[in-house]
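[1] dropping the sequence and predicted coords here.
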Amino acid sequence: MRNVGLKVRMAVVGTILFAFYTAGITFFYVAFGAPIPLLIGASIVFIGVQYKISKWFTLRSLKGQELPEDQYPEIHRFVEQTSRDMGIDKPELYLVEMGVPNAFALGRRGNGTVAVSRELIQILERDELEGVIAHELAHLQNRDSIVMQLGQGIASIIGFAAYFAVLMSGDNDLVDIFLGMIVSNIAQMLVMVFVFAISRHREFVADRDAATAIGRGDPLARALEKISQGAQRREPTAEAKDVSALCIFGSDTSLLSTHPSTEERIKRLRSY
């Protein structure tokens, strides 16, 4: 993470997430009397298992298949060279079914996966596709997937704490169970607001790093234009909607969005 702005944002959001995590652990300690070391260990295992299952389930739900090197040798060579330049291991490459042109990265720099949709390969020129892939490699280099997964794990812990807090304060009947689920979702959403805020900035950083990797920003800008147009003409699969937070393109611009506006990204890319 060479970007100073990203480091500052990470420090602020990291402090907030740590406060949420501490609050969750403290609640379970007070409510159930479980030892702190046990709670910390259990939370680490929970987040780790969640991370592993999420990666496996995401690729499986999108009918992911390894990208054949004999059919796409240029993509594999580009990924191998760019990964070497970025100082990361070459990730696994997958072809997925999303119904729309898109791409995403999973994992970490030493054990990563980059997935591209079949529709993306069909509509992009070679330099545009390289811009998209470089963007995803930048996410691996900057550990963005790990940060997102950690945030989701902490949000889940807070959600569990909120759920049990409601149950323990009521009669533990169906009304309390229903109310607990609502409060749990609201609590998780509150945590994710901070995760999504840093995610939006991380997209700008990955765009810039991709432009640096391929020498200019225009190919990725053109790719984003085509991806945006493709998203307007086609409907993503239900499974693709579930992983939209991971993808290079997201159309939501609300407080809970994980991506900045496409127009602003394209404007910045064309200034590089």
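    Happy to help now that I have it.

[2] hey, let's count contacts and neighbours off CA atoms from now on
    OK.

[3] kindly provide the distance from the nearest residue to Asp144 once chain neighbours are set aside to Asp173.
    Across the structure, with C-alpha to C-alpha, 6 or more residues apart in numbering as the measure, the residue nearest Asp144 apart from its sequence neighbours is Arg202 (7.3 Å). Here Arg202 is placed at a distance of 43 Å from Asp173 (C-alpha to C-alpha, to the nearest Å).

[4] so what's the residue nearest to Asp144 up against?
    By C-alpha atoms under 8 Å, 6 or more residues apart in numbering, the residues touching Arg202 are 6, 139, 144.

[5] quick one: the helix or strand where it lies to chain centroid distance?
    Using DSSP states H and E, Arg202 maps to helix 174-214. Relative to the mean C-alpha coordinate of its chain, helix 174-214 is positioned 9 Å out (C-alpha atoms, centre = their mean, to the nearest Å).

[6] now swap in stretch 132-142 and tell me
    For stretch 132-142, the gap between its own C-alpha mean and the chain's C-alpha mean amounts to 12 Å (C-alpha atoms, centre = their mean).

[7] ditto for stretch 103-112
    So, by C-alpha atoms, centre = their mean, the centroid of stretch 103-112 is 10 Å from its chain's centroid.

[8] now stretch 149-162
    15 Å.

[9] in stretch 75-91, what's buried?
    Neighbour counts over stretch 75-91 (16 or more other C-alpha atoms under 10 Å) mark 75-76, 79, 82-83, 86, 88-91 as buried.

[10] restricted to strands, list those.
    Using DSSP state E to define strands, no part of the buried residues of stretch 75-91 is located there.

[11] my guess is Thr113 is in a strand, correct?
    Yes. According to DSSP: H, G, I helix; E, B strand; the rest coil, Thr113 belongs to a strand.

[12] how near is the closest residue to Ala197 other than its chain neighbours to Ile53?
    Once its chain neighbours are removed from consideration, Ala197 has its nearest residue in Thr258; the separation is 7.0 Å (C-alpha to C-alpha, 6+ apart). Summarising the geometry, the distance separating Thr258 from Ile53, computed by C-alpha to C-alpha, is 21 Å.

[13] what is the burial count for the nearest residue to Ser61 once chain neighbours are set aside?
    By the measure of C-alpha to C-alpha, 6+ apart, the closest residue to Ser61 outside its immediate chain neighbours is Glu239, 6.2 Å from it. As a burial measure, the neighbour count of Glu239 was computed by other C-alpha atoms under 10 Å and equals 17.

[14] same check, this time on Gly110
    Applying other C-alpha under 10 Å, we find 14 other residues in the vicinity of Gly110.

[15] give me the three-state assignment for Ser254.
    coil.

[16] would you mind putting the buried residues of stretch 75-91 into JSON lines with distance to Gln188 alongside?
    Formatted as JSON lines, those follow (distance: C-alpha to C-alpha, whole Å):
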{"residue": "Ile75", "distance to Gln188": "38"}
{"residue": "His76", "distance to Gln188": "38"}
{"residue": "Val79", "distance to Gln188": "36"}
{"residue": "Thr82", "distance to Gln188": "36"}
{"residue": "Ser83", "distance to Gln188": "35"}
{"residue": "Met86", "distance to Gln188": "34"}
{"residue": "Ile88", "distance to Gln188": "32"}
{"residue": "Asp89", "distance to Gln188": "33"}
{"residue": "Lys90", "distance to Gln188": "34"}
{"residue": "Pro91", "distance to Gln188": "31"}
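
[17] okay, one more to line up with it:
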Amino acid sequence: MRHARLRLSLLSRMGVALAVLLVVSVAIAVTAIVAGGVLAWLVLLPVLYALETLLLPVFGEYYGLLHWVLTDPAPVVIAAGTVLLPLLYFRPVRAKIRAFRTELGKAGAPASETHPELAEVVRRLAQQADVPEPDIYVADRRRPESYALGGRPDGTVIVTTGLLNRLSAAELEAVLAHELSHLVNGDSRIMNLVLVPMLIAEQVGSDDPPSRRLLVSQPLAYLAHLVLWAALSVLTTVQRWACQLAIAVLSRSRELAADRGAAELTGSPSDLASALEALSDNRERPREDKRTWAKSAGALDILPRETAVGSRGLLRTHPDIETRLQHLETMVVERTSAGQ
């Protein structure tokens, strides 16, 4: 009964997070369309002016295009913004995510060459889960970390030497089972997908304020640019925060689901609990200063990039360690009761 309530709670939280993301994604798409459309509209005005004042009178024709675009800009803004949306925002964001995931996925050396026993554990766990064996790499980093990228057919698991040096064999197997559960559930692909609207909002609102030189030469243009920049900055900031909140709720739910999947796969919830306790004692602030889109890797790690920041507040990407340990302890009790 408790198990069923836990699953229902996880599903309901995922549903709420996805609903919020859907609403915010639509708002972000509209904002991006309007921003790109206004830009195209401003570029079109001098072009039409040149056509109607310089070229068309030569042929004795006048179509009133400039007047139409000035008095009814909405169709032009919407049409141009829709066409430019994938070019200005969607493709660059997806390219950044793919490049980062590729770089992360190639980190380190194949475990089959450096740690064959590790590759054997992953092979056995994949057979138990009835999924294709993922690639596994070992990155030479002191900080204990583990990631899962991709999905069932083309998954990759990455662990660091810091993780290998800190955990026992049973704890390491539990962590690998946790990452394999992420692959089974397609969590990396889902997180890639839901990150797109947030990063689009970030890109729409990333322009710098207008130069003060424009204030001297064209004060009206400066004022219009300043108002547009301020409005986009405020709007996209609110949208990004809403996305981050929904992504955090979704990520926390999927971490609990991966914990449960790992415990079921290994048959030992206590090993994963022991691993989480061991790792949580050694989380420190990462030294590298990564860009916002690269920080998304923190949501893929088995624990947040730093416990003091990543596991507290509404925007935390992971459940707090006490909640995770409590859920695993509940599974231990359930298994003990079933065994009796």
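    Yes, it's here. These numbers were taken from a predicted model, which means no experiment stands behind them.

[18] circling back: which of the helices or strands spans the residue nearest to Ser61 of structure 1?
    Counting by DSSP H and E, the element that carries Glu239 of structure 1 is helix 238-242.

[19] next, the mean deviation of whichever helix or strand comes after that helix compared to structure 2.
    Downstream of helix 238-242 of structure 1, the next assigned helix or strand under DSSP H and E is helix 262-269. Per the superposition on structure 2, helix 262-269 of structure 1 and its aligned residues are separated by 1.6 Å on average (mean C-alpha distance after the TM-score superposition for structure 1).

[20] in structure 2, what stretch matches helix 262-269 of structure 1?
    When helix 262-269 of structure 1 is aligned against structure 2 using TM-score structural alignment, it corresponds to residues 321-328.

[21] map Leu164 of structure 2 onto structure 1.
    Using TM-score structural alignment as the criterion, the counterpart of Leu164 of structure 2 in structure 1 is Ile121.

[22] what sits against that match?
    When contacts are counted by C-alpha under 8 Å, 6+ apart, Ile121 of structure 1 touches 101, 129.

[23] and it, how close does it get to Asn102 of structure 1?
    Computed as C-alpha to C-alpha, the Ile121 of structure 1 to Asn102 of structure 1 distance reads 9 Å.

[24] Gln229 of structure 1 - that's part of a helix, no?
    Yes. With three-state DSSP as the criterion, Gln229 of structure 1 is located in a helix.

[25] map it onto structure 2.
    Under the alignment (TM-score structural alignment), Gln229 of structure 1 pairs with Asp281 of structure 2.

[26] where's the most centrally placed residue in structure 2 relative to Ala338 of structure 2, distance?
    Per C-alpha atoms, centre = their mean, the C-alpha nearest to the average position across structure 2 is that of Leu195, at 3.4 Å. As for Leu195 of structure 2, its distance to Ala338 of structure 2 is 41 Å (criterion: C-alpha to C-alpha).

[27] do the same with Val175 of structure 2
    As for Val175 of structure 2, its distance to Ala338 of structure 2 is 24 Å (criterion: C-alpha to C-alpha).

[28] among the two, which residue is more densely surrounded?
    Legend: neighbour count by other C-alpha under 10 Å for Val175 of structure 2 and Ala338, higher for Val175 (29 against 8).

[29] from Ala165 of structure 1, how far out is the residue nearest to Asp144 of structure 1?
    34 Å.

[30] who has more neighbours, Thr258 and Ile53 of structure 1?
    When Thr258 of structure 1 and Ile53 are compared on other C-alpha under 10 Å, the one with more neighbours turns out to be Thr258, at 28 against 11.

[31] the more buried one: what's it in contact with?
    Each residue near Thr258 of structure 1 by C-alpha under 8 Å, 6+ apart is listed here: 196-197, 199-200, 245, 250, 252.

[32] next one: Pro132 of structure 2
    Here Pro132 of structure 2 is in contact with 126, 152-154 (criterion: C-alpha under 8 Å, 6+ apart).

[33] of the residues you listed, which belong to helices?
    Cross-referencing the contacts of Pro132 of structure 2 with the helices (criterion: DSSP state H) gives Ala126 as the overlap.

[34] burial count for whatever residue of structure 1 lines up with Ile28 of structure 2?
    In structure 1, the residue equivalent to Ile28 of structure 2 is Gly24, according to TM-score structural alignment. Gly24 of structure 1: 22 surrounding residues under other C-alpha under 10 Å.

[35] out of the contacts of Pro132 of structure 2, which are shared with structure 1?
    Shared with structure 1 under both residues aligned by TM-score structural alignment, their matches' C-alpha atoms under 8 Å, the contacts from these are 126, 152-154.

[36] name the nearest of the residues you listed relative to Pro110 of structure 2.
    Of all those, the one with the least separation from Pro110 of structure 2 (C-alpha to C-alpha) is Asp154, at 14.9 Å.

[37] that closest one contacts Pro134, correct?
    Yes. Taking contact to mean C-alpha atoms under 8 Å, the distance of 6.5 Å between Asp154 of structure 2 and Pro134 places them in contact.

[38] common neighbours of those two, please.
    Both Asp154 of structure 2 and Pro134 lack any common contact, where contact means C-alpha under 8 Å, 6+ apart.

[39] tell me who's in contact with the closest residue to Lys106 of structure 2 other than its chain neighbours.
    Nearest-residue entry for Lys106 of structure 2: Tyr137, 7.7 Å, with adjacent residues in sequence omitted and distances by C-alpha to C-alpha, 6+ apart. Each residue near Tyr137 of structure 2 by C-alpha under 8 Å, 6+ apart is listed here: 105-111, 156-159.

[40] just the buried members of the residues you listed?
    The neighbour-count criterion (16+ other C-alpha under 10 Å) marks 105, 107-108, 110-111, 156-159 among those as buried.

[41] farthest pair in those?
    Comparing the members of the buried ones among the contacts of Tyr137 of structure 2, the greatest separation, given C-alpha to C-alpha, is between Gly105 and Ala111, at 12.9 Å.

[42] which parts of structure 2 are helices?
    2-50, 65-71, 74-85, 91-105, 111-114, 116-129, 161-166, 169-185, 187-204, 212-217, 219-266, 269-280, 307-310, 321-339.

[43] can I get these in TSV including distance to Arg141 of structure 2?
    Written out in TSV, the entries for these read as follows (distance: least, C-alpha to C-alpha, whole Å):
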stretch	distance to Arg141 of structure 2
helix 2-50	33
helix 65-71	58
helix 74-85	39
helix 91-105	13
helix 111-114	14
helix 116-129	17
helix 161-166	6
helix 169-185	16
helix 187-204	22
helix 212-217	46
helix 219-266	23
helix 269-280	14
helix 307-310	18
helix 321-339	23
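
[44] quickly compare those helices and say which is most buried.
    Here the criterion is mean neighbour count by mean count of other C-alpha atoms under 10 Å, and of the helices of structure 2 the winner is helix 169-185, at a mean of 25.
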